[in-house]
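Asker: Any chance you can model this:
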Amino acid sequence: MLSFMQVCSRHFVDGMPTKENPHPTLFAYNNFKEPLKCRSLVSINKRLQPTQAETREKLDKFVENVHEKEISESAIERQTLIRKADTPPNIDDSHGQLLMECSSTPPVAAEETILSLCETLDKVVQQCLPDHQYSSNTVNDNQCGPETVDRGMQTDIGMEEMAEFMDLKKRFENTNAIMRDLFIEKVTASDKSVKQYTGVPSKSMLNGLYDILDEASPNIKYWSGQCSAHETSYQENMEKRKSGPSRKLSKYEEFIITLIRLRLAVFTFFLADIFGVSNARVSQIFTTWVNFMYHILTPLLVWPSTPVIKKFLPKSFKLSYPNTVCIIDCTEFFIHKPRSPSAQSRTYSVYKHHNTYKALIGITPSEAIIFVSNLWGGNTSDRYITQHCGFLDNVRPGHEIMADRGFLIRDLLLEKGAKLVIPPFTKKCNWGKGKRLLQSDIIKTRRIANLRIHVERAIERLKNFNILSNTMPLTLKPLSNQILKVCAFLCNLQTPLVKK
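Answerer: As a prediction, this is how the structure comes out:
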């Protein structure tokens, strides 16, 4: 049985039994490989020598065939030359003569001729390329020839194009400027985008508002603390330059930053990244422009005269309450919880179950905001705010003030000769919960509620500015009154909600 056993060649180092390696040594347990130390260099050389010899033989045969082919081709060419020398050439057949000359040229000479032709062509192209560019860009071949080209004019045009190219290159190298320009272009692309980003109803109104502010104060100094408010030499002396680093942003861009922060309540680092400035610079710009807009725009929140109010009185008011001049209501704005316990108690609202600021808002029947009080703590009553915020200074005899049931200010208005219009209170009865409304009281309540709802709509517009609807950080406490009144003025720029 042993004589019929066979072993695969894979188990031998040389692929078969040899004198150097007669026994199989490669098996599965050693992955059919032998350690490098056990491998002999002689066996490796023997395995490599046959392949090298074969390749050498193939190369020698290929070279011999090439030489034989070249010798046969040269002999054929010589015979054709001898035959053509015996026959006279045909003078008329120029193309044939050219072909004969080209075919009779030796290979080496033909290569030299081609190289020389390429060199001459390169020289001609280098000499003629500028003239060709000038003529193709600025000269019409039908009007004038290449000799009448005005080189000076062509050079000037090239320099202008180069200058434009360099300006574009510098602009694209400044990535912050590119991002800033694209964002401003996106914000002011249409009336819809302007309203979404800034709260101003249209692009033309946005530009008009900026022109008013720019004309009011061409030079604005950044806010840098309470002491900087008394330094007026920079505003008064036009020749004196502003101290500190130069502005990276234009006044229009700073104006847009302020409106976007009021409308969207975005973080300062977001605006800093878009406009390519520091986080502190955005806060400084916002503080400066909010105070500046407050001083310019707040005087425009005026209480109009009675004839003007009645001129624009809607029909719904003319039928029921023609003497109404103002609708009032208090609204609250969420704030972060203060650290001081006394501040927590003053700002905590039982109605909202949160720390809030409270303000009194007054609108005309046509829904124009005409009065905005300063902010008070959320724990302050509506009567106290109405009595001490300066609202009663605008009330005249004969006025009717519409409000909710919570405003117990009838006695305060009687002192001014005015009338309070509020829904009627319930009366005592002997059944149910002990209180009831008469049928006439229910009709009156519905009528007043349908008219008083407009102040709620005005407050809703005011809170569309997210800086007021979101929870206000305590860092904005010094700017809270300015922010509220600036947003109230921006609401007046929108179209009235009440139809005539």
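Asker: CA only for contacts and neighbour counts going forward, please
Answerer: Fine.
Asker: burial count for Leu108?
Answerer: Actually, residue 108 is Val rather than Leu. By the criterion of other CA atoms under 10 Å, Val108 has 8 neighbours.
Asker: immediately after the helix or strand containing it, which helix or strand?
Answerer: Val108 is part of helix 107-138, with elements assigned from DSSP states H and E. Next along the chain after helix 107-138, taking DSSP H and E as the criterion, comes helix 151-173.
Asker: to compare against the first, here's another:
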Amino acid sequence: MGHWCCVVGCHAKSHGRDGRKVDYSVRFFRFPTWKRGYGAQIEEITKRRREAWVAAVRRKDLTFYSISPFMRVCSRHFHKGQPAYEMMETDPDWAPSLHMGHSFVTLTNTARSERPIIKQEQLQEETPEMGVHQDADIGEVQIKKEEPDEEQRSEEGMLAAGDEGDRLKTEDETHEAGDEGDWLKTEDETHEAGDEGDWLKTEDETHEAGDEGDRLKTEDETHNIGQDVTRTECDLCVFRRAEVNRLLEENRKLRRELDQCRMSDGFFGEDDEKVKYYTGLPNLGTFMSLFHFLTPLMSDQKKILTPCQMLLLTLIRLRLDLPVQHLAHLFRVSPKTVYRTFNDMVSFLYTNLSHAIMGPDRDTLLKAMSQQFVDAFGQKVTVIIDCFEISTEKPSDLETRAQMFSSCKHSHTMKYLIGITPRGAISFLSKGWGGRTSDKHVLLNSDLLDCLLPGDIVLADRGFGIQERAGMLCAEVKLPELTGGRCQLAAGSVEETREMAHLRSHVKMVMGNVCQKYRMLTGTIPVSMILPCEGEEATMLDKVVSVCCVLTNHCPATV
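Answerer: Here you go, the predicted model:
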């Protein structure tokens, strides 16, 4: 069945209409589920992650409680091509974030930004009209004040005319006198009076026309200013949008570079070789399985480092034995935080993983036994044992110094008894003893013999001196002069002896693998690590060796 991406604007799909696969490089992922019943922390984180996915896709038909099981998000929306592990909340791929259709700033609503400008234009349009009315009113007032002067002049003219006879007499006298200048003067006065009224009327019309022209001019100027403001506002929005998009892209780029440079939750990516180098585990799947198992057991107390970083710091210290100062620079913390984190995580791992070192039941042991052991010893070989030593600093106490000096290593060491199955899995580990302690003493004071059944065969070196104890028959293979067999086996041919020595060397290979894989065991252990922990019998070195053996069992067998 084909899949397609539900992100708005994304047209990625797995198959075409003809049913053939379209793009093999694109993968599709379901929405994360809300896990309940796994503890409060798991429930809260998974709920937040599901909400983050729904918010990132941002579709109207998609809610937290209604998500179709056929909805998928393709790998194009993740920086590393796939979603990060649910516990890595700080990883940029904890939720889809690329090409979501809404990650960039949308265009601004120009109509909304133009509303204040339109209101300002209306106010500016109303202001000139009010000025014209005021001017017109003032003009009318002025005209009304001047009109009584005209009426007064008219009345004076009428009174001067008075008696018609007198007027005619005056006219005759004037005509007879031939005073043309006076007539012209009277005509000029009449004309001037008419011109004065026309002048007043023309002045009012001119004033009104001028005010109307000023108002139209003001409207045009205001409209042009509004257009300039709108254009400037749009240009500013475009500039701001481009700047925001540039900063978003720069932020994404810097976050990717930072994740690649620092020891963060997404440091490994999908590189199994990087996981193998830094932790000793075979691949990323094994690391994530271990982390997924330990996360619910961790406390909810907030710390400087994330749970993934704490586990990663501990494994790197065990694997590469890096100096504390170097780890402090890698994880951007103080050396004191590195010491505290390492000690706490080793104790935590020892408490939750040490029970994994145990021998299998007889039926499983019989089914997994190789044919070489069956041909040489039958079906009774239970465990192959040997001791290995770890160098330590020279103690200041003389008695402790004498107990820890090893004549074989010519230095101060701690000795551990280790037992493996014929398949190469570590099934037993004792506590640490001083290097001077004999192998036989370590064996007799360990719990290994209490785990054996009558008839079980134990392959061991000459120094252990295994004998029948408490009704349990144990076989001894002596190296380098092998006399091997079932309870003092008779010497056979050289070829048979060499074959049994090869089987006995499996434990050497496993011990060498543990020390080679975790270099902290090959260095010089400080005296502080061989002191018993507060309130416990085990030392910090006992916990470290136990954790290294458990992690080795998670790797492919060497035999």
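Asker: Superpose the two chains and report the TM-score.
Answerer: With the length set by TM-score structural alignment, normalised by the length of the first structure, the two chains reach a TM-score of 0.58; 318 aligned residues with a CA RMSD of 3.3 Å.
Asker: buried residues in the helix holding Val108 of the first structure?
Answerer: Along helix 107-138 of the first structure, these residues count as buried under the neighbour rule (16 or more other CA atoms under 10 Å): 134-135.
Asker: Next: stretch 448-458 of the second structure.
Answerer: 448, 452-453, 455-458.
Asker: What is the nearest of the residues you listed to Glu481 of the second structure?
Answerer: Val458 (17.4 Å; CA to CA).
Asker: For that closest one, which three-state class applies?
Answerer: Assigned with DSSP: H, G, I helix; E, B strand; the rest coil, Val458 of the second structure falls in the strand class.
Asker: So it is in contact with Asp386, correct?
Answerer: No - counting by CA atoms under 8 Å, Val458 of the second structure does not reach Asp386; the two are 10.6 Å apart.
Asker: if we can go back for a sec, greatest separation within the buried residues of stretch 448-458 of the second structure: which pair is it?
Answerer: In these, two members sit farther apart than any others by CA to CA. They are Leu448 and Gly455, at 14.7 Å.
Asker: and Ile426 of the second structure, what does it touch?
Answerer: 357-359, 418-420, 549-550, 553 (CA atoms under 8 Å, 6 or more residues apart in numbering).
Asker: what residue of the first structure takes the place of it?
Answerer: Using TM-score structural alignment as the criterion, Ile426 of the second structure maps onto Ile369 of the first structure.
Asker: and the gap between that match and Gln284 of the first structure?
Answerer: According to CA to CA, to the nearest Å, Ile369 of the first structure and Gln284 of the first structure sit 29 Å apart.
Asker: Aligned to Asn394 of the first structure, what sits in the second structure?
Answerer: Under the alignment (TM-score structural alignment), Asn394 of the first structure pairs with Cys451 in the second structure.
Asker: Next: Ala280 of the first structure.
Answerer: Checking TM-score structural alignment: Ala280 of the first structure goes with Lys336.
Asker: Just to check, Leu262 of the first structure is in contact with Phe465?
Answerer: Yes - using CA under 8 Å, Leu262 of the first structure makes contact with Phe465 at a distance of 6.0 Å.
Asker: what do those two both touch?
Answerer: Counting by CA under 8 Å, 6+ apart, the contacts common to Leu262 of the first structure and Phe465 are Cys487.
Asker: So what's the residue count around the closest residue in space to Leu453 of the second structure that isn't next to it in sequence?
Answerer: Nearest residue to Leu453 of the second structure in three dimensions, chain neighbours excluded: Met472, at 6.1 Å (CA to CA, 6 or more residues apart in numbering). Per other CA under 10 Å, the neighbour tally for Met472 of the second structure reads 16.
Asker: before we move on, back to that, superposed on the first structure, what's the mean shift for the helix or strand harbouring the match of Ala280 of the first structure?
Answerer: For Lys336 of the second structure, the element it lies in under DSSP H and E is helix 335-353. Helix 335-353 of the second structure differs from its equivalent in the first structure by a mean of 0.3 Å after superposition (mean CA distance after the TM-score superposition for the first structure).
Asker: give me the stretch of the first structure that the helix or strand following that helix matches.
Answerer: Next helix or strand after helix 335-353 of the second structure toward the C-terminus (DSSP H and E): helix 362-368. Aligning helix 362-368 of the second structure against the first structure (TM-score structural alignment) gives residues 306-312.
Asker: Please enumerate residues in contact with that stretch?
Answerer: 322-323, 325, 364-366, 500.
Asker: Repeat that for stretch 483-500 of the first structure.
Answerer: Counting by CA under 8 Å, 6+ apart, residues outside stretch 483-500 of the first structure touching it are 199-201, 262, 290, 293-294, 297-298, 300-301, 312-315, 365-369, 372, 454, 461-462, 465, 468.
Asker: likewise stretch 335-345 of the first structure?
Answerer: With CA under 8 Å, 6+ apart, stretch 335-345 of the first structure has contacts from 355-357, 379, 471-474.
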